[in-house]
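Chemist: okay, structure incoming, though there's no sequence with it:
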């Protein structure tokens, strides 16, 4: 069972994503409300996959992505955001994200995005 760390500043989004991922057979090992907390929890929990929202207080998802990849170049990161602009998607992929999910997402969207894991 793949272990996932969910990062989003909105509690409702974390709960929704957790429910959908558990239906897909993933184990949720932790949650973070911003990028800074995500980096610290990533180091401690060593999840197989981490999700990062882009727009968050304290540290955004793109900054967290770059920090996590500096700690672990093999980190598997999926960006999840309402911001679907091409330039942001491109920057996330160039920075090492393995996928990008646009909010609002559905069970089908999550299942498809995580199926490669």
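Modeler: Thanks, I have it. All values reported here derive from a predicted model rather than from experimental measurement.

Chemist: okay, CA-based contacts and neighbour counts for the rest of this
Modeler: Will do.

Chemist: check which helix or strand covers the residue positioned nearest the centre of the chain.
Modeler: By C-alpha atoms, centre = their mean, the mean C-alpha position of the chain lies nearest to residue 51, the distance being 0.9 Å. Residue 51 belongs to strand 49-53 when assigned by DSSP states H and E.

Chemist: presented hereafter is structure B, for comparison with structure A:
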């Protein structure tokens, strides 16, 4: 069972994401609302996977993703957003993230598909 860190500034979304992922077999180890908190939490809890919102209040998810991978190169990061993937141009493909999931499409199966791709 993979441990997941959920990073999103919207507490309601974090709660829904936790419910969806835990129902699908994931173990949510922490939830945080900023990029800085994500860096700190990841260093402390060593999650297997980070579900990372692109639109964070302190720094964008792309910068947070780079920092997470600088500290933990093997960490699986999946970006998410309320916006569609194509609205980010090449930024997602050029990032070190394993993939992207739209918040409306979030499911445990979708995360597994991205991780195993």
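Modeler: Perfect, thanks for sending it. Just so it is clear, the model here is predicted, and its values are computed rather than measured.

Chemist: could you get me the TM-score between them?
Modeler: The TM-score (TM-score structural alignment, normalised by the length of the first structure) is 0.88; 114 aligned residues with a C-alpha RMSD of 1.6 Å.

Chemist: contact partners for the residue nearest to the centre of the first structure?
Modeler: 4-7, 77-80 (C-alpha atoms under 8 Å, 6 or more residues apart in numbering).

Chemist: which residues does the lengthiest helix in the second structure contact?
Modeler: In the second structure, with assignment by DSSP state H, the single longest helix is helix 11-23. Contact with helix 11-23 of the second structure is made by 6-8, 27-28, 31, 33, 106-108, as judged by C-alpha under 8 Å, 6+ apart.

Chemist: and the strands in the second structure?
Modeler: Per DSSP state E, the second structure carries strands over the ranges 3-7, 27-32, 49-53, 76-81, 99-102.

Chemist: the ones you listed into TSV, with extra columns for distance to residue 64 of the second structure?
Modeler: Converted to TSV, those look like this (distance: least, C-alpha to C-alpha, whole Å):
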stretch	distance to residue 64 of the second structure
strand 3-7	10
strand 27-32	13
strand 49-53	8
strand 76-81	10
strand 99-102	14
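
Chemist: what about these, which gets the closest to residue 90 of the second structure?
Modeler: Distance to residue 90 of the second structure, taken as C-alpha to C-alpha, is lowest for strand 99-102 among the strands of the second structure, at 12.0 Å.
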